[in-house]
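Participant: This is a predicted model, with the sequence first.
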Amino acid sequence: MGETIGRSLITSAVPPVVPPGSLATLAQPVLALAGDVELRPWRVSDADALVAAGQDPAIRRWNLLVVASAAEARERIARMGARWRHEQGAIWAIARSGGGPAVGLIGLDGLDLAGGSAEILYWLLPAGRGRGAAVEATRRLSRWAFDDLGLHRLRLCHATANEASCRVATKAGFAVEGTMRSALLHEDGWHDQHLHARIRDGYPTAAR
């Protein structure tokens, strides 16, 4: 960790929360959920699920996802693997156990290993809705991010008008920290966003 200014090297006195290379050296795991559902890496054969997500009105409204073709979907899936290797993100398919089809996506975006933080994002296709899969997936990924990867803080943001995502975040243990005004441009204009967050339990805090 350092920054070069001129010929001098300034090194931070604060060590990285998660050392560089910690993610890239791991094989992306399969994480089991209740109800015969699992989180697994995306596969090229999941391209049709990404195309369907890009056409789903609810997913497009809140996630700004547009996938025009199976070829574009396959490119996105390849980038998911590259982001893991480059420690820029970690994306899973929410799928039926035992190799079933993908019914959603969940992952860590804006991954900052040195700072120990990331943002959770997710969406579900109609086939995956209505059974609490988003809540369970968010809880399970949070445990992995804290206990296995070693992150300190996870945030989850959603448009204030997206009441379903607010319920998911709250049920998954993400407290509301505030409202970010006019924070994200959707197809229908600028939206305020709720900022939710969770902190790794038992982590020591600085003395006041």
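Facilitator: Right, received. Where do you want to start?
Participant: CA atoms for contacts and neighbours, from now on please.
Facilitator: Will do.
Participant: Count the neighbours of Gly89 for me.
Facilitator: 21 (other CA atoms under 10 Å).
Participant: List the residues that contact it.
Facilitator: For Gly89, the contacting residues are Met80, Arg83, Gly107, Leu108, Asp109, Gly110, Leu111, by CA atoms under 8 Å, 6 or more residues apart in numbering.
Participant: and if you look at Ala53?
Facilitator: Contacts of Ala53 (CA under 8 Å, 6+ apart): Ile59, Arg60, Leu65, Val66, Val67, Leu125.
Participant: So Gln193 belongs to a strand, correct?
Facilitator: Yes - the assignment for Gln193 is a strand, going by DSSP: H, G, I helix; E, B strand; the rest coil.
Participant: Nearest spatial neighbour of it, chain-adjacent residues omitted?
Facilitator: Ala159 (4.2 Å; CA to CA, 6 or more residues apart in numbering).
Participant: who's in contact with the lengthiest helix in the chain?
Facilitator: With secondary structure taken from DSSP state H, the chain has its longest helix at helix 70-85. With contacts defined as CA under 8 Å, 6+ apart, helix 70-85 is touched by 23-25, 42-44, 47-48, 50-51, 67, 89-91.
Participant: try this one side by side with the last:
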Amino acid sequence: MPFTRGDVLTPGTLARSPQPEISGDGLVLRPWTAADAPQVYEAFQDPVMHLWAIRSADSEEEVRGWIEQWTRVWRTERAAQWAVADTGGSRLLGRVALRDMLLGDGVAEVAYWTLPAARGSGVAPRAVRALTRWAFDDIGFHRLELTHAEANEASCRVAEKTGFAFEGVKRSALLHQDGWHDMHLHARLQDDERP
């Protein structure tokens, strides 16, 4: 049975080209490299990360496996992961990603984290703005969502600063170490006013 409408983004939109480097707001979003493993491992030792991340890192070897997966996933067009770095591209500051991509619907979820030393300097909002600009303007996504634990006030501020409108609460939607968390749902549409 045929669909009554075409795809918003066709298969191959991302995979036909190498994963790009994205610059903006004094940051570089670049593909991950194996050399990033020690810093990612250190990031996952941080107690704040343990509050909100649903995975932990037991070794740099384990993290190298994550990075291999993050670089391969681009071709699947289901997710895309970038290292957030300074303008020289060498100092790792965090991660930003598009997850749960549905190209046919033109929808994806934005995710991010920052290293402890980068927190409070606007890295997360700047990275989200740069990724959002690329996803809407260069690729043509229609809707980007951003979810975070209701208790994660810092992530709520990132959503607000980057123009992701609050749409509601997904009750008991994500299991963390300390139990089920309600999640805030924020979203931006391609034609929303830019922050």
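Facilitator: On my side now, so go ahead. All values reported here derive from a predicted model rather than from experimental measurement.
Participant: sorry, back to before: just give me the neighbour total for the aligned residue in the second structure for the residue nearest to Gln193 of the first structure.
Facilitator: In the second structure, the residue paired with Ala159 of the first structure is Ala149, using TM-score structural alignment. Ala149 of the second structure: 23 surrounding residues under other CA under 10 Å.
Participant: Let me know whether Ala149 of the second structure touches His181 as I believe.
Facilitator: Yes - applying CA atoms under 8 Å, one finds Ala149 of the second structure in contact with His181, separated by 6.0 Å.
Participant: Quickly list what's touching both of those two.
Facilitator: Leu174.
Participant: Glu62 of the second structure: how many residues sit nearby?
Facilitator: Neighbours of Glu62 of the second structure (other CA under 10 Å): 13.
Participant: Trace it over to the first structure, please.
Facilitator: Checking TM-score structural alignment: Glu62 of the second structure goes with Glu72.
Participant: repeat for Leu174 of the second structure
Facilitator: Using TM-score structural alignment as the criterion, Leu174 of the second structure maps onto Leu184 of the first structure.
Participant: likewise Ala79 of the second structure?
Facilitator: So, by TM-score structural alignment, Ala79 of the second structure is matched to Gly89.
Participant: Ok, Val123 of the second structure next?
Facilitator: Under TM-score structural alignment, Val123 of the second structure pairs with Ala133 in the first structure.
Participant: ok, so what distance separates Asp201 of the first structure from Phe146 of the first structure?
Facilitator: Asp201 of the first structure sits 9 Å away from Phe146 of the first structure, going by CA to CA, to the nearest Å.
Participant: What of Met80 of the first structure?
Facilitator: Per CA to CA, Met80 of the first structure is found 21 Å from Phe146 of the first structure.
Participant: got it, and Arg129 of the first structure?
Facilitator: 26 Å.
Participant: The two: who's more crowded?
Facilitator: For Arg129 of the first structure versus Phe146, the count of surrounding residues by other CA under 10 Å is larger for Phe146: 19 against 13.
Participant: contacting residues around the residue lying closest to that one once chain neighbours are set aside?
Facilitator: Using CA to CA, 6+ apart and skipping residues adjacent in sequence, the residue nearest Phe146 of the first structure is Arg200, 5.9 Å away. Contacts for Arg200 of the first structure (CA under 8 Å, 6+ apart) come out as Phe146, Leu151, His152, Arg153.
Participant: which of these does the second structure keep?
Facilitator: Comparing these with the second structure on both residues aligned by TM-score structural alignment, their matches' CA atoms under 8 Å, the contacts found in both are Phe146, Leu151, His152, Arg153.
Participant: So which of those is surrounded by the most neighbours?
Facilitator: Leu151 (24 neighbours).
Participant: How about that residue, nearest residue that isn't a chain neighbour?
Facilitator: Counting by CA to CA, 6+ apart, Leu151 of the first structure lies nearest to Gly116, which is 4.4 Å off, once chain neighbours are set aside.
Participant: All good on my end, thank you.
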